Structures are given as structure tokens and as C-alpha cells.
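1. Any chance you can model this:
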Amino acid sequence: MRHIYRCPLRWADMDAYGHVNNVVFLRYLEEARIDFLFRPDKDFKQGSVVARHEIDYKRQLVHRHAPVDIELWITEIRAASFTLSYEVKDGDLVYVRASTVIVPFDFEGQRPRRITAEEREFLQEYMDAADDARTEGEAVAA
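-> As a prediction, the model looks like this:
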């Protein structure tokens, strides 16, 4: 299953050529990530931090008033981290493909922590079967 976030474009997001600036895509990914992780029914109450981002820019996104879709899903769950993948797109037209490694974090203790059973259950709902990803400890079919 994938989470879909309708991301509004802002006038300040564009560069001198009228395209959304590449660095703004990091903020778009953050907005989608927050929308996914911090919902009233499910969230990472204990906190988390970003350990890594990878972004592949596929084409320029011209500024407009209509929002752009960001699809988000889980591609890997480990003991103390998980990977989110994203596509920023309009239908089949993909502007950006990206991934983010998230580490659950204990802010009171100032250290990384393991993913709880409740968090793992929530994340597994968003594992995308189309991806060649698996959770830690699962055997690879030969």
C-alpha cells in the first residue's frame, strides 16, 4: 500500500526559470513524511531522525497552482531504521524518485532506539510488493 500526499506548490518554490527549485523537493519530501508518520491514529510518538536522503531528479516541475502528488511507501524495515521511498508525480509523469533512511530516536536519552512492535506493524502495512525489498530477517527465496 502507498500513502499519497497532495503537496501544494508555493510561489517561493520556483527558481528564476519558473521551475520548482531542486532543493525545495527536500521540503516536499519532509511534508509527505510528516503527513505519513505523525497522524492522530498512528505515529512515531517517541521521535525519529533522518539519517540519509537520496534524490534522483527525472524532469523539471514547472510551477503552477495545482498540487503535485507524492506517493510514499516502505522499502526496508530493519531493527533500528527503515527506508521510505517516494515518487513526486502527476499520474505517470515522474519528476523525482527519492528515498530516506529514518532512525527512531529517543530524544530524552539522546540516542537511537529500536523500532517498537506497534511501529513495525504500522510500517509493514506500507511495504510495497512491487519493490524488491524485504524486512530484516526474512529469508530470500532461491
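2. From here on, just use CA atoms for contacts and neighbour counts.
-> Fine.
3. List the contacts of the longest helix seen in the chain.
-> Ranked by residue count, the top helix of the chain under DSSP state H comes out as helix 24-37. With contacts defined as CA atoms under 8 Å, 6 or more residues apart in numbering, helix 24-37 is touched by 3-5, 7, 13, 43-44, 70, 72, 86.
4. Is there a quick PyMOL command that grabs whichever of these are buried?
-> The command below creates a PyMOL selection of those among the contacts of helix 24-37 that count as buried (16 or more other CA atoms under 10 Å):
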select buried, resi 4+5+7+13+43+44+70+72+86
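5. I have a second one here; can you model it like the first so I can compare?
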Amino acid sequence: MVEDADRAEFGIEGDWAVVRRHRIRWSECDQYAHANNAAYLALCEDLRVSHWLSLGGRFAVGEPGPVVAQMEVRYLQSLAFDDAVAVTMRPAALRRSSLTQDYAVWKRGLVFTCRAVLVLIRHGSGEKVAIPPAMRAVLVGQGAAEDA
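-> Presented below is the predicted three-dimensional model:
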């Protein structure tokens, strides 16, 4: 959950299940020291992977894991080298074998949003897999709505 100090420092609004601080690295920037568009997506990916691991998920052949099926992004403000930011994530919706997650990047207010639809597949076979009940319960506890 987002702490009051993070809300004050980064201007975070709303309810978010996970927050991670990050400082924009030179390797994430173009020649003018502006953060590359792909860097924003990598921040979301890093948070998605650590969240999956925190749920007890693994990345191994034969194991189910999330695969991005769709993304919608909005770039609201640019970021630059050495900017301190907060990246937030919350699960938004669950279906049998897929989930939707919302992400945001904050620096004195909202600078980027992303919505990703993830499908659980068994690595190696590509077979869709139902979200395990224990994982589903945690995601619902973090705010995810269960769709029909």
C-alpha cells in the first residue's frame, strides 16, 4: 500500500496495492536526457514481475505465468535523467485465466498511465491456465473485481 510520505513526495492519488521508488537512469534516456518511451513500459514490467513473484508465481517451463496480451498507455508528462519517481500498480479485474492491471508513474503528480491485460499460460505449451484460488484471493484483497 502507498504510504503517506510517498503520496506527499510524488503527488500520488487513489488506492494502489504496490508502490516502488525509482530514479531514471542514463540508460533509460535518449541523447537529450529525456526518458525513452520504452523506459516507462520497463518500469511497469519490473513491477509486474516482482508482484507476480510476491504472489508465489514462478517463471519456469511447465509453470503458469503472465503474458501481456494488450496494453493501453498514456504519456502525460516527460521524465528526464535522474528524476525520482514512484511507480504504482493495482489489479483491476480478474477473469478465469486473465487479469487486468493498472499502472501509474508519479513525479509531483501523474505523468504516465498504463492498463495491461495479462493472460496466464503454461510456459512451454502455451495452454491458458486458470488463476490459482490462493492467488485470486490475494488479488481480490488488493482491489481486483471479479468479472463473469
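6. wait, which of the contacts of helix 24-37 of the first structure is closest to residue 109 of the first structure?
-> Closest approach to residue 109 of the first structure among these (CA to CA): residue 44, at 15.8 Å.
7. Just put the contacts of helix 24-37 of the first structure in a markdown table and tack on distance to residue 61 of the first structure and secondary structure.
-> A markdown table is the format used below for those (distance: CA to CA, whole Å; DSSP: H, G, I helix; E, B strand; the rest coil):
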| residue | distance to residue 61 of the first structure | secondary structure |
| --- | --- | --- |
| 3 | 21 | strand |
| 4 | 18 | strand |
| 5 | 16 | strand |
| 7 | 13 | strand |
| 13 | 10 | helix |
| 43 | 30 | strand |
| 44 | 31 | coil |
| 70 | 13 | strand |
| 72 | 18 | strand |
| 86 | 15 | strand |
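8. What is the burial count for the residue lying closest to residue 56 of the second structure once chain neighbours are set aside?
-> Excluding its sequence neighbours, the residue lying closest to residue 56 of the second structure (CA to CA, 6 or more residues apart in numbering) is residue 135, at 7.7 Å. The tally of other residues near residue 135 of the second structure (other CA atoms under 10 Å) stands at 15.
9. which position in the first structure aligns with residue 135 of the second structure?
-> With TM-score structural alignment as the criterion, the equivalent of residue 135 of the second structure in the first structure is residue 119.
10. And what about that match, helix, strand or coil?
-> helix (DSSP: H, G, I helix; E, B strand; the rest coil).
11. Tell me if I'm right that it and residue 46 touch.
-> No. Applying CA atoms under 8 Å, one finds residue 119 of the first structure not in contact with residue 46, separated by 10.4 Å.
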